[in-house]
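A.B. asks: prediction below, plus the sequence it came from.
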Amino acid sequence: MSADPRPAAAASTAAPPRIRLALAEDAPVVLGIRDEAIRSSSGLWIDEVPESVSSRAWFDAHLDRGSMLVASGPDDEVLGYACFSPLRDYAGYRFTGEDSIYLLPAAQGRGVGRALLGALVAHAREHGMHSLVALVEAGNVGSIRLHERCGFHEVGRMPEAGFKFDRWWDLVTLQLLL
């Protein structure tokens, strides 16, 4: 029997993340990830980190809806979260959700985002969603590519749709019909 002439695939040294529903005890890490994104990124167009009561209410609303997943590592440490929220608070939008996905910096580029978003798509479908929409700052190529790899398609662009850090930001809208 001859050896296979194809190069051996590199074995992944990192275990895939465990994806699960968010739990109340995940709040400190999830809110820390969100707060850092508000402070330092163009991903969330919020100027200031909300008061802890508001942040906790946001988290608890996702727990109540069952609309947040977390990725955890081998020691069950939270690496990131993904959630979906109503696109708008009008009845006609009840089957369309807006997704959000944020990771700790150390978890980026390791497949955690793709695992989370893939699981969120399935989870949203199970919750009766018909469509997921991603609203992404146009310069966030990584997030746009992640969404495209998970089946989302660009459906629109709005120049200068948001303002943060003393500048205007363009918005890309991506959608996945479930």
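C.D. replies: Thanks, I have it.

A.B. asks: going forward, measure contacts between C-alpha atoms and count neighbours the same way
C.D. replies: Will do.

A.B. asks: how about the strands in the protein?
C.D. replies: Counting by DSSP state E, the chain has strands at residues 18-21, 68-72, 78-86, 96-103, 131-137, 153-164, 167-177.

A.B. asks: any chance of JSON lines for those strands, columns mean neighbour count?
C.D. replies: JSON lines is the format used below for the strands of the chain (neighbours: other Cα atoms under 10 Å):
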{"stretch": "strand 18-21", "mean neighbour count": "18"}
{"stretch": "strand 68-72", "mean neighbour count": "24"}
{"stretch": "strand 78-86", "mean neighbour count": "24"}
{"stretch": "strand 96-103", "mean neighbour count": "21"}
{"stretch": "strand 131-137", "mean neighbour count": "23"}
{"stretch": "strand 153-164", "mean neighbour count": "14"}
{"stretch": "strand 167-177", "mean neighbour count": "17"}
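
A.B. asks: put this beside the first:
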Amino acid sequence: MADLPAIAGIYEGYVRTSTATFELESPDLAEWTRRFTAITDAGLPFLVAEVDGRVAGYAYCSPWKTRPAYRRTAENSIYLAPWSTGRGVGGVLLDALLSRCHENGIREVIAVVADPERNPASPALHRRRGFDDVGVLRNVGYKHDRWLDTLLLQKSLI
């Protein structure tokens, strides 16, 4: 929880300047605390990577859907500090996240990549870790005066 201010700062940059998230307002520290608690209380991982003592990025899984039949499926999220991209941090986070998911009984992990044409690093990272493309949802988000697609990728952990 001590890293939540740094996490909030990283995410705020994505909210304000990118289409990597469909959020339009940056969550405050109280909301980040609520999210962290909900994720960890659900038995799902929330991980932080540090480089040279600074938060370089974070990754977590959240429930894919709330209905009980989906309880072994999770959605992953990874965000990196701008200075840490291209240094392998995303891969380390995703590997650790998948390992923790497997240990916690998660069977399927879904990645929802917003605006994949302008965010090609995320699909590439997931594909290198064995995720398969399973669909595209067209024009499902509107941000920065554009309609945006999401790419769905899936990895089985069994």
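C.D. replies: Alright, I've got the coordinates. None of these values were measured; they are calculated from a predicted model.

A.B. asks: format the strands of structure 1 as a markdown table; extra columns: distance to Leu120 of structure 1.
C.D. replies: Putting those into a markdown table (distance: least, Cα to Cα, whole Å) gives the following:
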| stretch | distance to Leu120 of structure 1 |
| --- | --- |
| strand 18-21 | 9 |
| strand 68-72 | 7 |
| strand 78-86 | 7 |
| strand 96-103 | 8 |
| strand 131-137 | 10 |
| strand 153-164 | 16 |
| strand 167-177 | 12 |
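
A.B. asks: out of those, flag the one nearest Val30 of structure 1.
C.D. replies: strand 78-86 (6.6 Å; Cα to Cα).

A.B. asks: just want the angle from that closest one to strand 131-137.
C.D. replies: Angle, strand 78-86 of structure 1 to strand 131-137, by axes from the mean of the first three to the mean of the last three Cα atoms, to 10 degrees: 120 degrees.

A.B. asks: I figured Gly73 of structure 1 hits Gly80, correct?
C.D. replies: No: counting by Cα atoms under 8 Å, Gly73 of structure 1 sits too far from Gly80 to count as a contact (9.8 Å).

A.B. asks: out of the strands of structure 1, nearest to Asp60 of structure 1?
C.D. replies: Closest to Asp60 of structure 1 of the strands of structure 1, according to Cα to Cα: strand 68-72, at 9.9 Å.

A.B. asks: can you pull the contacts of Tyr81 of structure 1?
C.D. replies: 30, 68-71, 101-103, 116 (Cα atoms under 8 Å, 6 or more residues apart in numbering).

A.B. asks: now do the contacts for the residue nearest to the spatial centre of structure 1.
C.D. replies: Centroid-nearest residue in structure 1: Ile101, 1.2 Å away (criterion: Cα atoms, centre = their mean). Ile101 of structure 1 is in contact with 80-83, 113, 116-117, counting by Cα under 8 Å, 6+ apart.

A.B. asks: which two in those residues are spaced the farthest apart?
C.D. replies: Farthest apart among the contacts of Ile101 of structure 1 by Cα to Cα are Cys83 and Gly113. That separation is 11.9 Å.

A.B. asks: contact partners for the corresponding residue of structure 1 for Tyr70 of structure 2?
C.D. replies: Mapped onto structure 1 by TM-score structural alignment, Tyr70 of structure 2 lines up with Tyr93. Going by Cα under 8 Å, 6+ apart, Tyr93 of structure 1 touches 86-87.

A.B. asks: just the closest of the contacts of Tyr81 of structure 1 to Asp166 of structure 1, please.
C.D. replies: Lowest distance from Asp166 of structure 1 to those (Cα to Cα) belongs to Tyr102, with 22.9 Å.

A.B. asks: aligned counterpart of the closest one in structure 2, please.
C.D. replies: Tyr102 of structure 1 maps onto Tyr79 in structure 2, by TM-score structural alignment.

A.B. asks: gap between Asp166 of structure 1 and Asp47 of structure 1?
C.D. replies: 10 Å (Cα to Cα, to the nearest Å).

A.B. asks: what about those two, which has more around it?
C.D. replies: Asp47 (13 against 6; other Cα atoms under 10 Å).

A.B. asks: to which residue of structure 2 is that one aligned?
C.D. replies: Residue correspondence to structure 2 (TM-score structural alignment): Asp47 of structure 1 is matched to Leu24.

A.B. asks: ok, Gly97 of structure 1 - contacts?
C.D. replies: Taking Cα under 8 Å, 6+ apart, we find Gly97 of structure 1 in contact with 84-87, 124, 129, 131-133.

A.B. asks: and for Val121 of structure 1?
C.D. replies: 132, 178.
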